[in-house]
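> Predicted model and sequence below, questions to follow.
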Amino acid sequence: MPEDSSDTEKGQIPTNLRLLLIIEEVARAGVPVAPSVLADTLGLPKPTMHRLLVTAEEEGFLQRDVDGRSYGPGRRLRRLAGNTLSSQRVRTERLIIMKALADEVGETCNLAAPGRFGMVYLDRVETHWPLRIQLPVGTQVPFNCTASGKMYLSSLRADKLDRVMSWLELEPQTARSITDKDKLREELALTRSRGYSTDDEEFMDGMAAIAAPIKDSEGRLLTTLSIHAPVQRYDLGSLIKMLPQLQKAAARIESLNKD
């Protein structure tokens, strides 16, 4: 398609970089971004911005927010982010850190990232114990009753959390699952204030877990690192005593993402 003359005169960004920079800016913002804001930030004409956003949406890299105007990451961009996190060099170093943690605490460690409808396990290092919880890489678990999910929800801005809570279905997984939205908000406030999250047999009977956040260079939650164990070996109180080791490992993984 021929370039508009206005593009040539007003836009200083090479044509083949424009869509990449739009996607980068949406990812950097961390919240849905209006086309006019993107046009002003990147210095592109609004017709050009509209055309590029339509292309990005049609190809699944961006998707419209609930307001019908702003744009956020689409399925292909989320998949790209996950694949980037799992790149061989970073993943090898990450697994070394996770294995050291699993060996130190003697329990299974998981790395999870938010998906559209729950937390998705990206990496896992198993404990040596015969009795262990089987949740393989790729498993998606609910937001409301898992340590990783509650850690993610607690990191959201108030307006984003309100939107998520409006459609979130609090399906009980066990008798201990939080199914009341007001009680969940209280739990998220506690999680936010103390900097770690818990799962006291809320997702699975007989399993407890704690999770710590791993943030990106902008200070936003990227993934979570968690330890879980059968309560026959460690109840929640015992797991919380392992929090310093968990947080130290999370900080080391966080530093890999910033290199």
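Ah, there it is. Only a predicted model underlies this, so the values are computations on that prediction, with no experimental measurement involved.
> rest of the way, CA atoms for contacts and neighbours
Will do.
> what number of residues lie near Pro213?
Pro213 has 26 neighbouring residues, counting by other Cα atoms under 10 Å.
> nope, Thr55 is what I was after
Thr55 sits with 14 neighbouring residues when counted by other Cα under 10 Å.
> Next one: it relative to Arg163, how far apart?
With distances taken as Cα to Cα, to the nearest Å, Thr55 is found 26 Å from Arg163.
> Tell me which helix or strand Gly72 sits in.
Here Gly72 sits within strand 71-73, counting by DSSP states H and E.
> Could you do Ile227 as well?
Secondary structure from DSSP H and E places Ile227 in strand 221-230.
> Point out the other helices and strands that that strand packs with.
Packed against strand 221-230, as judged by 3 or more Cα pairs under 8 Å, 6 or more residues apart in numbering; DSSP states H and E, are the following elements: strand 108-114, helix 147-155, strand 207-215, helix 243-258.
> can you put the ones you listed in TSV and add distance to Lys183?
Converted to TSV, the helices and strands packed on strand 221-230 look like this (distance: least, Cα to Cα, whole Å):
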stretch	distance to Lys183
strand 108-114	21
helix 147-155	12
strand 207-215	19
helix 243-258	24
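> looking at the ones you listed, which is closest to Glu9?
In terms of Cα to Cα, the element of the helices and strands packed on strand 221-230 nearest to Glu9 is helix 243-258, at 36.3 Å.
> which one of the helices and strands packed on strand 221-230 lies closest to Leu42?
helix 243-258 (24.1 Å).
> Quick check: next helix or strand after the strand holding Ile227?
Past strand 221-230, the next helix or strand by DSSP H and E is helix 236-240.
> Could I get the buried residue list for that following helix?
By neighbour count on 16 or more other Cα atoms under 10 Å, the buried set for helix 236-240 is 236, 239-240.
> wait, which of these is closest to Arg194?
Minimum distance to Arg194 across the buried residues of helix 236-240 is 11.8 Å, recorded for Ile240 (Cα to Cα).
> ok, structure two:
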Amino acid sequence: TETSTQSQTVTISPVNSGYDVQNITATGDEDTKVQLQITGNGLVDDDGSESIISAKLTGVPEGYLVFVGDDASAPMAGHIGNGTWSIPLNNNELPAYIAVLAPDNESGTHTVNLKIYSGEEGETPTETTQAFTLTVNPVADGVTINPTQTSGSAGNDIGIHLNATMEDTDGSETVTLTLKNFGVGENVTFNAGTASYDENTDTFTITDIAHDELGSLTFNTQYNVSDTITVTAKTVETGNNDTSGDVTATFDVSVTGGTTRQPPSTARTKTTP
């Protein structure tokens, strides 16, 4: 019996296995940093032979900022240009905190991509791309008012001097006003918004007043008025109906040259000889 022995060399070349990202959610309110919530198994080959080489976000809208680090105090990432931001790694791992900040008072939804490059040492990195929707919810930012006295003649348009200031002036918010104590029932009209009247509280509610209408708001009545009006103001986001807190103030109104309206209870009283 003869035995023959041969030796062969088998070469197993390393192959990049990639990076597993199953889902990314990124939802938050305007004027706040929106953190990316990333789920997945990470490096597919976990024997230590592969590592993350680099990472970046692409498709980030113009004017948006990216912050990267350990937590919400993280510094801003590096902007490469054309909506691309470099994501610095932490010991060859994705950082614990990645967030996007929209410009002031801006909301909306955008498609952004997270690109991760990983692989074996000496091999050309493999790109893993995960698209996600960045959602920035609109938030009503409110309005400040500092009304002053107003006066005029009955039957003419009379200015309501609210001296109002809105923080969000891009047109995404409208103003709702309540005006209480005119004392002439529903006999008042306004030049902006949509008005309704509550007889039980003698209150007008005016909705959908645009930002550029606040400075020229007027009312008109055929009746004499001499009273202190209580005004309450708030803003409403048109995108999701989010509502700001109320602000309240008072101002004096004087309307002359018209009809003096008697209170309803007095008007119904008959004088008996």
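Structure received. As the structure is a prediction and not an experimental result, all values here were calculated from the model.
> Kindly provide the TM-score of these chains.
Counting by TM-score structural alignment, normalised by the length of the first structure, the TM-score of this superposition works out to 0.26. Behind it: 120 aligned residues with a Cα RMSD of 6.3 Å.
> quick revisit: give me the helices and strands touching the strand holding Gly72 of the first structure, please.
Where contact means 3+ Cα pairs under 8 Å, 6+ apart, strand 71-73 of the first structure is packed against helix 15-29, strand 62-64.
> and whatever helix or strand comes next after the first one, what other elements does it pack with?
Same thing as helix 15-29 of the first structure. Using DSSP H and E, the helix or strand that follows helix 15-29 of the first structure towards the C-terminus is helix 35-42. The criterion is 3+ Cα pairs under 8 Å, 6+ apart, and the helices and strands that helix 35-42 of the first structure contacts are helix 15-29, helix 46-58.
> Check the spacing between the closest residue to Pro230 of the first structure other than its chain neighbours and Thr223 of the first structure real quick.
For Pro230 of the first structure, ignoring the flanking residues on the chain, the nearest one in space by Cα to Cα, 6 or more residues apart in numbering is Met207 at 4.5 Å. Distance of Met207 of the first structure to Thr223 of the first structure, computed by Cα to Cα: 21 Å.
> can you check Leu153 of the first structure too?
The separation that Leu153 of the first structure has from Thr223 of the first structure, given Cα to Cα, amounts to 12 Å.
> Ser86 of the second structure reaches Val66, doesn't it?
No - taking contacts as Cα atoms under 8 Å, Ser86 of the second structure lies outside contact range of Val66: 9.1 Å.
> neighbour-wise, which of these two wins?
Using other Cα under 10 Å as the criterion, Ser86 of the second structure and Val66 rank with Val66 on top: 24 against 18.
> Next one: the more buried one from Phe190 of the second structure, what distance?
In this view, Val66 of the second structure and Phe190 of the second structure are 45 Å apart by Cα to Cα.
> before we move on, what about Asn220 of the second structure?
Asn220 of the second structure is 6 Å from Phe190 of the second structure, by Cα to Cα.
> if we can go back for a sec, ok, Met207 and Thr223 of the first structure, which is more surrounded?
Thr223 (27 against 21).
> Apart from its neighbours in sequence, what residue is nearest the more buried one?
Using Cα to Cα, 6+ apart, the nearest residue to Thr223 of the first structure is Ala113, at 4.5 Å.
> List the contacts of that neighbour.
When contacts are counted by Cα atoms under 8 Å, 6 or more residues apart in numbering, Ala113 of the first structure touches 119-122, 222-224.
> what do you get for Ser196 of the second structure?
Applying Cα under 8 Å, 6+ apart, one finds that Ser196 of the second structure lies in contact with 204-206.
> Roughly how far does the residue nearest to Ile22 of the first structure when sequence neighbours are not counted sit from Leu19 of the first structure?
Of all residues beyond its chain neighbours, the one nearest Ile22 of the first structure is Leu38 (7.1 Å), with distances taken as Cα to Cα, 6+ apart. To Leu19 of the first structure, Leu38 of the first structure is 11 Å away according to Cα to Cα.
> These two - which one has more neighbours?
Leu38 (23 against 18).
> about what we covered before: out of the helices and strands packed on strand 221-230 of the first structure, which gets nearest to Arg94 of the first structure?
Of all those, helix 243-258 comes closest under Cα to Cα, at 6.0 Å.
> Quick check: buried residues in the closest one?
When neighbours are counted by 16+ other Cα under 10 Å, the buried residues of helix 243-258 of the first structure are found to be 243, 246-247, 249-251, 253-254.
> I'd like the distance between Ile206 of the second structure and Val247 of the second structure.
For Ile206 of the second structure, the distance to Val247 of the second structure under the criterion Cα to Cα works out to 15 Å.
> neighbour-wise, which of those two wins?
Neighbours per residue (other Cα under 10 Å) separate Ile206 of the second structure from Val247, with Ile206 holding more: 19 against 16.
> Please, which helix or strand holds the more buried one?
For Ile206 of the second structure, the host element (DSSP H and E) is strand 203-209.
> Which helix or strand lies directly C-terminal to that strand?
Counting by DSSP H and E, the next helix or strand C-terminal to strand 203-209 of the second structure is strand 218-220.
> Specify the angle between the helix or strand following that next one and strand 203-209 in degrees.
Using DSSP H and E, the helix or strand that directly follows strand 218-220 of the second structure along the chain is strand 225-237. On the basis of axes from the mean of the first three to the mean of the last three Cα atoms, to 10 degrees, strand 225-237 of the second structure is oriented at 40 degrees to strand 203-209.
> what helices or strands is strand 225-237 of the second structure leaning on?
Contacting strand 225-237 of the second structure under the criterion 3+ Cα pairs under 8 Å, 6+ apart are the following elements: strand 143-144, strand 173-180, strand 247-256.
> Swap in 7 Å and give it another go.
Identification of packing neighbours for strand 225-237 of the second structure by 3 or more Cα pairs under 7 Å, 6 or more residues apart in numbering; DSSP states H and E yields strand 173-180, strand 247-256.
> okay, the angle between it and strand 173-180?
Strand 225-237 of the second structure and strand 173-180 are oriented at 150 degrees to each other (the same axes, to 10 degrees).
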